[in-house]
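Peer 1: Need a 3D model of the following:
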Amino acid sequence: MSNRQKKALFCVCGALSFACVLGAAVAVGSPQWVKGSILCHTGAELVNATDSELEQFVGRVAYGLFHGQRLRQCGLGGRPLRFSFFPDLMGVIPMGLHVSVLLFCALLVVFSSVTSAFCLYNAFGSPYETLHGPLGLYLWNLISCLCGSLAMILFASEVKVHRLSEKIANFNERSFVYKTQAEQFDRSFWIILFVFLTHAVNILLVRLAGIQFPFQEAKEPELSTGASDLMY
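Peer 2: Sure thing, here's the model as predicted:
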């Protein structure tokens, strides 16, 4: 592959990585990670509500990593409330797990920025066969993929295993018990998945440019008469 084609591919990788930076940053601050419906279980049992009457006892909840809102209904109209994870829910949610999700999301933004910079450096600079060259292109994309996957796995565990929506719905509630009727991941969660897939595509584009995977082949050492060889 010619140098011009390699530069074009590296520019595409850099642009995709920069889009990942913007997408991940927007997703972290957005309250659209999970949306669902919550049932006022106590109120529905008190009046022995049937299927048609259950709608008066079904509220909504939507939240992100920092804040969200809920609407609780127990047959007497909705009670909307906005909340923040810090400091409102610090004693309710699995704090260590939630902070880990925030940490990996922050690392995803950082390493996506590093990936974008290194792709553009390889396109317009003169990289050497170290972390500035092909090894760096694979390494930073791989780390970004790892951060994105861990953020999604830990957040899914927090929502599904630790029943985060129910804990939010029952926060500061003494008279009624709420249960999650339905919940699904919202657009911000899928943006993180898109970022993960984009970095995986970047790895394939780097391979398409003719850059061998690190340590793919054990080559015999060649004699060198000067400085390190340029990548191209």
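Peer 1: going forward, measure contacts between C-alpha atoms and count neighbours the same way
Peer 2: Noted.
Peer 1: Next one: residue 68 from residue 62, what distance?
Peer 2: Applying Cα to Cα, to the nearest Å, the value for residue 68 to residue 62 is 6 Å.
Peer 1: Mind telling me which residue is nearest the centre of this structure?
Peer 2: Of all residues in the chain, the one closest to the mean position by Cα atoms, centre = their mean is residue 192, 3.3 Å from it.
Peer 1: Surely that residue touches residue 146?
Peer 2: No. Residue 192 lies out of contact with residue 146 (Cα atoms under 8 Å); the separation is 11.5 Å.
Peer 1: Second chain to compare with the first, below:
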Amino acid sequence: MPRRQKQLLFSVSGVLAFSCALTAAVVTGLPRWLRGTVLCRTGAELVNATGPELEQFLGELSCGLFHGQMVKQCGLGGRPSRFSFFPDLLGAVPAGLHVAVIFFCGVVVLFSSVASGFFFFNAFGRPYEMLQGPAGLYLWTFICCVSSFLVLVLFSCEVKLHRLSEQISNFKEENFVFQTFRDDYGCCFWLFFLVFLLHGLNVLLIRLVAVQFPFQQNKDVALSGGASDLMY
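Peer 2: The predicted structure follows:
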């Protein structure tokens, strides 16, 4: 592949990797990973609420990886409150799983930055073979892909299997029992999914750099043939 096209592809990959690092760093701290609706089951059962009456017992919850806020509805008006996972909710949520999500978010930020630097180094520098060359680009990008995938899977397990919104709602609640009515992933979750897709795209761009197109080979053969004719 011509050097300018190689520089262009690696530069695009470097920009994408840097964008992934910046996006992952920002969304990790935002409280928009989960939007949930929780039902005050105790209040709804007391008045046997159904249909439109049930809306008076539906509260809202939005949270991220570090903090969030919620409004509890038990038929007597909303009770807004804020919470943080550290150190308040460590005893209520699956702490190991939650810390693992944050850890892999940090891995994505770190190795996306590393991959971005190596993409630009391959575009404008003279990389060695080994980890500075294509093998290194595959390695750093593969680590980012796996880590971002694990973030999505582990957070989904925390929400669906461990009922994160329900555990948060019932934390230090003595008079009422809440249960999950609906859970929706927030924009931060889908931005992390985009990070995963962009790293997958970078893998394809690395592979594309190594492709030898037929018209380029023909052109090289024609040039070499002309040179040999001049020599003889």
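Peer 1: Which helix or strand contains the equivalent of the residue nearest to the centre of the first structure over in the second structure?
Peer 2: Taking TM-score structural alignment for the superposition, residue 192 of the first structure sits opposite residue 192 in the second structure. Following DSSP states H and E, one finds residue 192 of the second structure within helix 187-209.
Peer 1: Report the buried residues of the strand or helix carrying residue 59 of the second structure.
Peer 2: Residue 59 of the second structure belongs to strand 58-63 when assigned by DSSP H and E. For strand 58-63 of the second structure, burial by neighbour count (16 or more other Cα atoms under 10 Å) applies to 58-63.
Peer 1: Now tabulate those residues in CSV and tack on distance to residue 184 of the second structure.
Peer 2: Written out in CSV, the entries for the buried residues of strand 58-63 of the second structure read as follows (distance: Cα to Cα, whole Å):
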residue, distance to residue 184 of the second structure
58, 15
59, 14
60, 11
61, 10
62, 10
63, 11
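Peer 1: just those residues now: which is nearest residue 128 of the second structure?
Peer 2: The shortest approach to residue 128 of the second structure among the buried residues of strand 58-63 of the second structure belongs to residue 63, at 45.0 Å (Cα to Cα).
Peer 1: I'd like the distance between the aligned partner of that closest one in the first structure and residue 205 of the first structure.
Peer 2: Under the alignment (TM-score structural alignment), residue 63 of the second structure pairs with residue 63 of the first structure. Summarising the geometry, the distance separating residue 63 of the first structure from residue 205 of the first structure, computed by Cα to Cα, is 35 Å.
Peer 1: Was I right to think the match of residue 192 of the first structure contacts residue 25?
Peer 2: No. When contacts are counted by Cα under 8 Å, residue 192 of the second structure is not listed as touching residue 25 (10.1 Å).
Peer 1: Quickly list what's touching both of those two.
Peer 2: Common neighbours of residue 192 of the second structure and residue 25 (criterion: Cα atoms under 8 Å, 6 or more residues apart in numbering): none identified.
Peer 1: wouldn't residue 92 of the second structure be in contact with residue 167 here?
Peer 2: Yes. Here residue 92 of the second structure lies in contact with residue 167, judged by Cα under 8 Å, at a distance of 6.3 Å.
Peer 1: Looking at the two, which is more packed in?
Peer 2: Each of residue 92 of the second structure and residue 167 has its neighbours counted (other Cα atoms under 10 Å); residue 167 has more, 18 against 14.
Peer 1: Show me what the more buried one lines up with in the first structure.
Peer 2: For residue 167 of the second structure, the aligned position in the first structure is occupied by residue 167, per TM-score structural alignment.
Peer 1: pretty sure residue 169 of the second structure contacts residue 38?
Peer 2: Yes. Checked against Cα under 8 Å, the pair residue 169 of the second structure and residue 38 is within contact range at 7.5 Å.
Peer 1: Give the residues shared as contacts by these two.
Peer 2: In terms of Cα under 8 Å, 6+ apart, residue 169 of the second structure and residue 38 are both contacted by the residues 72, 178-179.
Peer 1: Kindly state which residue of the first structure is aligned to residue 28 of the second structure.
Peer 2: Using TM-score structural alignment, residue 28 of the second structure pairs with residue 28 in the first structure.
Peer 1: other SSEs contacting the strand or helix carrying its match?
Peer 2: Of the helices and strands defined by DSSP H and E, residue 28 of the first structure is found in helix 3-29. Where contact means 3 or more Cα pairs under 8 Å, 6 or more residues apart in numbering; DSSP states H and E, helix 3-29 of the first structure is packed against helix 95-124, helix 187-208.
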